[in-house]
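K.L.:
Need a 3D model of the following:
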Amino acid sequence: MLYGIAAAATALPLAAGLTAALRVLAARTSFGVARRGGRAAQTRSVPRLGGVAVAGATAVVAGAGAASGLVPLDSGTGTLLLAAGAVALLGLLDDLRPMGARARIIVEAGAASVVVHGTQLGFATGALAVLWILFVTNAFTLPAAFDGALGVVGVVTALGLCVCAGAQGSGSLAVVLGLLAASLTGFLTLNWHPARVLPGGSGALFTGFLVACAALLVNVGHARETTPAALFALTVVATADAVLVVVARRLAGRGVLRPGPDHIAHRLRRLGLTPPGVAVVLGAAATLGTATGVLLHRGAVGPSVLWWLGGAALVSVVLLLRVPVYGGRRRVRAAPVERADLLRADAG
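P.N.:
Take a look at the predicted model:
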């Protein structure tokens, strides 16, 4: 317990310092810089190397704890960290030189298979687990472009999973999840609106992969009827966003993989919320889902609670589908710079 607190207290400023250093490096070299804004006069360059700081701080502090013997990493947690590191590297390479979706999926599937293999699940169940990890990992890339959104959702989810891991005696996994939450908090100091740095693919994939695998690991061995409900609850925001995007694009006749201003955050902005307000709303939704997942894990509530959570998510998706997002730029009423941020997906 004391080491976990001390480790988190170390990871937070370390991640903040690394994020600031990488921002300076990107500004001087144009390495890993993204362009934001819909008009040339309003376009600004923002480094997208924040995820490197999150992954680096998490891995360094966890490795230091293992090397000192204070918190030895068990084989499952060590494998998870290595696999998440490989996925983070994949995201960084994709940021620097975009690769095809097939190549990304192959690497992610390989990393997920390594983690799932250690759980000793059957072939069919293990294959479903790998597919679920792939879905959640890539779903976490959806809020990554919005100031503060990924960090807030990631912190809340990691803390909830940390509680679950600690309750079942998985000390090393609990420490790693606490480090992830602390590192994301340090990163948020420069990612809050107006963001001076973005998480990039490395941050989004690292966070999504670690959260998805940890959710699976803490629920393996629990009653079968509660596991699917807990997995859904712990990732409700990312799942709802992915479902919303897929349904909206199919209804509009657009390609599912085609970028567009149609995520939850885009629609909330259309409704008049400020960028910080969007992050707060997503964080509140993640808190509700994570709290439900923790209660399911502890046996405090039964699987029937999923009907309430799933129903709320479904109603939210249906209502948000009614918000116009394709075309209609003239309807956006916001300050010029904020309007450019809102429409940056169209420009990309």
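K.L.:
Could you use CA atoms for every contact and neighbour count after this?
P.N.:
Will do.
K.L.:
The stretch 151-300 of the chain: helices as residue ranges?
P.N.:
171-191, 200-219, 227-234, 236-251, 264-270, 275-298 (DSSP state H, counting those that start in this stretch).
K.L.:
can I get those in JSON lines with mean neighbour count and distance to residue 108?
P.N.:
Output for the helices of the stretch 151-300 of the chain, formatted as JSON lines (neighbours: other C-alpha atoms under 10 Å; distance: least, C-alpha to C-alpha, whole Å):
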{"stretch": "helix 171-191", "mean neighbour count": "27", "distance to residue 108": "19"}
{"stretch": "helix 200-219", "mean neighbour count": "27", "distance to residue 108": "9"}
{"stretch": "helix 227-234", "mean neighbour count": "23", "distance to residue 108": "19"}
{"stretch": "helix 236-251", "mean neighbour count": "19", "distance to residue 108": "17"}
{"stretch": "helix 264-270", "mean neighbour count": "22", "distance to residue 108": "25"}
{"stretch": "helix 275-298", "mean neighbour count": "21", "distance to residue 108": "24"}
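K.L.:
Can you show me the strands along the protein?
P.N.:
33-36, 44-47 (DSSP state E).
K.L.:
Mean neighbour count and distance to residue 180 added to these, as TSV?
P.N.:
Below are those laid out as TSV (neighbours: other C-alpha under 10 Å; distance: least, C-alpha to C-alpha, whole Å):
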stretch	mean neighbour count	distance to residue 180
strand 33-36	19	24
strand 44-47	18	21
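K.L.:
one more to put side by side:
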Amino acid sequence: MPQDLPQRPRRNRRTAAIRAMVAETRLDAGQLIYPLFLHDDPNDVALDSLPGLTRWSVDGLVGEVGRVIALGIDKVVLFPKIADGLKSVTGDEAYNPEGLYPRAIRAIKAAHPGVCVITDVALDPYSSDGHDGIVNDDGGIENDPTVEVLVKQALLHAEAGADIVAPSDMMDGRVGAIRDTLDAAGHADVSIMSYTAKYASAYYGPFRGALDSAPKSSAEGGKPIPGDKKTYQMDPANVREALREVELDENEGADFVMVKPAGPYLDVIRAVREHTHLPVAAYQVSGEYLMIKAAAASGWVDERAVVMESLLGIRRAGADAILTYFAPQVAGWLSEK
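P.N.:
Just a heads-up that it's a prediction; the model follows:
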């Protein structure tokens, strides 16, 4: 006997067409940013730490960008593996105008001028100590000298054709210093996507393996080197601190703010979204990617279903854009609808 229920929420879930009409959160390819790894070798190399991903040569990188453009992905972010012989304590290779990174930017822009190129601004790929900042003789991370190098790096990226520079180092004051320098050099149209709330996370391991950029042990350099990045990346216990970082980055001229990682920090994404009018990006990092890949490879989860649910969760929390290694797969799946 049917009950007398004037309100039956299930009616709005009855068919796919109705569910689509009332969906509160949507995901499309335009919200995705594809992270790409590159090196200065002539061959493309499959990454053991990130199954399904590749460390690209410059030529291979250009080809991969063309492939994902055809899928509807028009934003990429680049991460370089730098040869050990080019690394130094002060990361000077980061602003070499003939280095791997500016050559890659120029090659992409020459072949695909319409793609949005986002660049990583940090010293860890270039540092012989494996840190995002300059390590002094006492094992401390030098903030202001590091910012001076980051400014040179960001300016080099802008001159090479970058659309957005993304400082991921978590040094204090770097957004304002980069903004002032870009503006003074005639690059007022180059945006800054700040890694505003980048946490000292255990989820970064596969990424560091892909770039050989983990902090080095003290024994290798003959000086004390921190084995982690907890003195500059954020404490996973904190949320209010992220909002302080948002206010500082806004005041210094950021165009986007970012939360990294994404999945374990949905509450931070929501808090940041409610605290700013700037676009919010979130990075589904290598550990998140690998856990889904491993679970799917074992047959325990449906990869497509879990990926889509995870990205919807990040969007629902308040992210306007998502950096994800699944971007090409997701764009393909979305085109099938």
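K.L.:
Superposed, how do the two chains score by TM?
P.N.:
Remark: TM-score between the superposed chains equals 0.26 [TM-score structural alignment, normalised by the length of structure 2]; 149 aligned residues with a C-alpha RMSD of 6.7 Å.
K.L.:
Now that residue 176 of structure 1 has come up, it's in contact with residue 60, right?
P.N.:
No: the criterion here is C-alpha atoms under 8 Å, and residue 176 of structure 1 misses it with residue 60 at 10.6 Å.
K.L.:
hang on, the earlier thing: so which of the strands of structure 1 gets nearest residue 265 of structure 1?
P.N.:
strand 33-36 (16.0 Å; C-alpha to C-alpha).
K.L.:
I'd like to know which elements that closest one is packed against.
P.N.:
strand 44-47 (3 or more C-alpha pairs under 8 Å, 6 or more residues apart in numbering; DSSP states H and E).
K.L.:
now the helices for the stretch 201-337 of structure 2?
P.N.:
Counting by DSSP H, counting those that start in this stretch, the helices of the stretch 201-337 of structure 2 are 205-211, 218-221, 240-252, 266-275, 286-297, 303-317, 327-335.
K.L.:
Adding mean neighbour count, write those out as a markdown table.
P.N.:
Output for the helices of the stretch 201-337 of structure 2, formatted as a markdown table (neighbours: other C-alpha atoms under 10 Å):
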| stretch | mean neighbour count |
| --- | --- |
| helix 205-211 | 19 |
| helix 218-221 | 12 |
| helix 240-252 | 18 |
| helix 266-275 | 20 |
| helix 286-297 | 17 |
| helix 303-317 | 18 |
| helix 327-335 | 17 |
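K.L.:
Any chance of the ones you listed in CSV with distance to residue 32 of structure 2 as columns?
P.N.:
Below are the helices of the stretch 201-337 of structure 2 laid out as CSV (distance: least, C-alpha to C-alpha, whole Å):
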stretch, distance to residue 32 of structure 2
helix 205-211, 19
helix 218-221, 38
helix 240-252, 22
helix 266-275, 16
helix 286-297, 15
helix 303-317, 10
helix 327-335, 6
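K.L.:
Which one of those lies nearest to residue 146 of structure 2?
P.N.:
Nearest of the helices of the stretch 201-337 of structure 2 (C-alpha to C-alpha): helix 240-252, 17.2 Å.
K.L.:
And the closest one, what does it pack against?
P.N.:
Here helix 240-252 of structure 2 touches helix 174-184, strand 191-198, helix 266-275, going by 3+ C-alpha pairs under 8 Å, 6+ apart.
K.L.:
now these in JSON lines, with distance to residue 108 of structure 2?
P.N.:
Shown next, in JSON lines, are those (distance: least, C-alpha to C-alpha, whole Å):
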{"stretch": "helix 174-184", "distance to residue 108 of structure 2": "21"}
{"stretch": "strand 191-198", "distance to residue 108 of structure 2": "18"}
{"stretch": "helix 266-275", "distance to residue 108 of structure 2": "31"}
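K.L.:
Quick one: closest of the ones you listed to residue 243 of structure 2.
P.N.:
helix 266-275 (6.2 Å).
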